[in-house]
Structure formats: C-alpha cells, structure tokens
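*Asks:* structure for the following, please:
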Amino acid sequence: MGRRSGRTGEVATAAVTAVALGCGVGLLYGGDASAPPQPSTAEARVDGGQGAAPALPPSPPERIRIPAIRVDAPLTGLGLTRTGSLDVPPADRPGLAGWYEAGTTPGETGTAIVAGHVDNADGPAVFYRLGALKRGAVIEVDRRDGGTARFTVHAVEVYDAKDFPDDRVYGAARRPELRVITCGGGYSRSTGYQGNVVVFAHLTGSG
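*Replies:* All right, here's what the predicted structure looks like:
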C-alpha cells in the first residue's frame, strides 16, 4: 500500500452509491419481516461527543469488534472502482468488512471509513444489526501494530441516498473519528436499499 494523504473526501458523493448498490439489489431479507433494524431519531447526533483520546500513529486495521451487536470481523482494504466509487467487500463473504485504505487509518487524526454488507441472498451479513447500535456503544479496531483503537459511538443515523450528507459523513476531522456504513432505509426489490445507515464514532482510548 502506498503512502496515504488523508484523502477521505475523494469518496464523498460516489461512495454512498457504491455502498448502497453493492449490497442492496434483490436480497432475501430486504423488505420483509426480517428486515434489518433502523436507527431511531433518538440516536441522531446532538453533538460530536466528548472525551476524545490522543491520536495514534498510522497503522492499517485488521479486525473490527462491536460487542453490542455481536460483530467480530476481519477487515480488508477497499479502494475505488473505475467510476470513482468506494468499492465493497465481496458479496459472497458476508462476514467480511472493509476499510478505505487510501484514507485515514482508524485511530489517527481524520475520518476513517469502514463499510460492509447488511445482508446477501443467503441472509444477514456483517453489519445486519448496525442500525440497532446506541450512542455510547464501543467499537474496537485491532491494528497491525498490535494495538487496539477504541471508539465511542456518538450518533447513529439513516439517510436516503438522494439526501446523503457527503461532508458530514466523509469530511475531514481534527480528531480521530470513525464512520461505519452499511445499507439501510427503504427497500425495493427492483433497486435494493434506498439509503445507508451510518455510525459516527470518535476515539476514546487505546491499548
């Protein structure tokens, strides 16, 4: 992997399209009684959260854990597609999540991006329950340097693709922040999920 330059903004408008279309079309679980949970308005961001920890040096992430929703998944690097959109993990590996490896690594100053499928044709995938997260939940990211970056969730929101707030989600941050993204919102069997669930978190510890 080449040297990164914190170019998180590169994935702005196109990224939400890739995430939504990459895990949404014609899925078994979308739109029925087993539809994935969606965040309530009570989990929307009131402020940016408090108690930020000092930034860590750059180090690629290898695993993400979200105990509150029983996520414990390996991470793979994601790039951009030929159209400039954020790529997604292979649909046939539902337990795999990915991170945007040309941007910020989780724990260093800036906005790190993690994305994964909500489901596939066989059932729930890695971030099926992402919309059930609450403010204050902990997200742990194991890093290649042997350390763990610990983030605290300060908002969980759902957006329609047409109203996706690029700057709010992908914009640069002055402290270590993390976004975890999957499909969400309304569902159509012809076009898939109509939006995205986005978790906002900031670094509050390391080990």
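*Asks:* switch to C-alpha atoms for all contacts and neighbour counts from now on
*Replies:* Will do.
*Asks:* in terms of helix, strand or coil, where does the residue positioned nearest the centre of the chain fall?
*Replies:* Taking CA atoms, centre = their mean, the centroid of the chain lies closest to V180, which sits 1.8 Å from it. Classification of V180 using DSSP: H, G, I helix; E, B strand; the rest coil returns strand.
*Asks:* please give the structure of this sequence too, so both can be compared:
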Amino acid sequence: ATPGPAAKTARGAAPTPASRPSPKPPPKKTAKALPAPLPPSPAKRLAIPAITIEAPVIGLGLDRAGQLYSPPVDNPRLVGWYKDGPTPGEKGTAVAVGHRDTRTGPAVFLNLNALKPGNTVRVTREDGLTAVFTVDRVRTYDKKRFPDKEVYGPADRPELRVLTCGGAFDRKKGYAANVVVFAHLTDVLPAGAARKA
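*Replies:* Take a look at the predicted model:
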C-alpha cells in the first residue's frame, strides 16, 4: 500500500504524498446514427446555408446524347434535379445541377467550389420533409477526364451530388471543368422545420 502523508521511510526521508485518484476520462462522443432512406418524393427547394443559397428546384431529363439537360439560362437562379434518378433522401445517388454564371451575370452556383467538408445541403421535398446532406468532399474534374462512375454511380445509402461548371473559361468552348460536391444524408427535418432552422 502507498504510505499516507505522515508515514516515513526507514531512512527518515520525506513522506510520500498520498496517491491521488486519476481524473475521469472525458465522455466518448458517439456518432449519430444515420437516418433511414426516405421514400421517393420530388425535390422542390435546395438551400446551402454556408454560401447563402436558397433556390427552387425543377426536374430535368437527359438529351438524345444521354447528357443531363441544364436548367434554363433565362432563369439562372434555378437548380435542376435529375428526375429519372433517386429523389433526394432516397437510397442511391441523387444529382442536382445549376449554372455558375450566364451571359447576364452570376448564377445560383457561383460559389459552389467554396464549400467545405461538414457544410450542409438541404433539399425540401414535395412531401414536406427536408433531407439534410453533409458535404464529404468537393472536387474539380476536367471535363475530358470526368469520372462518371465515381460521380453518378449507385450508392448503398442516400447520397447527393451537386454539380456546376468550373476551371478555366474559354469564350468558344465554355468552362473546361466541373465542380462536384459529394454529400450523404445525415438528418431529416419534418415539414416546416427547415424554415426555422
């Protein structure tokens, strides 16, 4: 046993301090469980608080070449969602697109490349629920070497990709790259909650 404060060793040395209880370890942070995938419901509005975006969403299809149509250039504040893919919050990869700018000036996703991991993208659906996605990473890919499978491939959980143009701009060819935000579902807000948050 450790001697108490008044005890001395055989040689008369100074007393050994009483043993102190070791400090309690800080409580472990438990990771919040991811929400279950949502049933299908079309996207209606998209908000990205970190870059002050709140915009209506319209459904888009593919052209004859299999490329996703862009939102109309005469309404640069619109976001497009690939309506033939998973809806936001449903299991799989939902895809949203928007212009960076148009001939008339800046557009809805001008600052998309400024997003950081941990930022959120909130998609309000037709059923009133808001699917909250947390950004995992942001990448810029040259259009000639665009990784289709990585960006558009299937996922076993609800994920979201948000795309716009990026890289160098050429007046004849347009932008040389695409900015892609990778995010996954981390929360679901009930109807009306997104407006208060």
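*Asks:* so after superposing, what's the score?
*Replies:* Put the two chains on top of each other and the TM-score (TM-score structural alignment, normalised by the length of structure 2) is 0.78; 158 aligned residues with a CA RMSD of 1.1 Å.
*Asks:* which part of structure 2 matches the longest strand that structure 1 contains?
*Replies:* When structure 1 is parsed with DSSP state E, its longest strand is strand 192-206. Mapped onto structure 2 using TM-score structural alignment, strand 192-206 of structure 1 spans residues 174-188.
*Asks:* equivalent analysis for stretch 103-121 of structure 1, please.
*Replies:* Applying TM-score structural alignment, one finds that stretch 103-121 of structure 1 aligns to the residue range 85-103 of structure 2.
*Asks:* next, the buried residues of that stretch.
*Replies:* Residues 86-101 are the ones in stretch 85-103 of structure 2 that count as buried (16 or more other CA atoms under 10 Å).
*Asks:* looking at those, which is nearest D136 of structure 2?
*Replies:* T93 (13.8 Å; CA to CA).
*Asks:* hmm, who's touching the helix or strand hosting that closest one?
*Replies:* Using DSSP states H and E, T93 of structure 2 maps to strand 92-97. Contacts to strand 92-97 of structure 2, defined as CA atoms under 8 Å, 6 or more residues apart in numbering, come from residues 70-71, 79-82, 85-88, 152-164.
*Asks:* that strand vs structure 1, average offset?
*Replies:* Mean deviation of strand 92-97 of structure 2 relative to structure 1 after superposition (mean CA distance after the TM-score superposition for structure 1): 0.2 Å.
*Asks:* corresponding residue for V180 of structure 1 in structure 2?
*Replies:* Per TM-score structural alignment, V180 of structure 1 is aligned with V162.
*Asks:* quick one: its match and F182 touch, right?
*Replies:* Yes - the criterion here is CA atoms under 8 Å, and V162 of structure 2 meets it with F182 at 7.0 Å.
*Asks:* thank you kindly, that will do.
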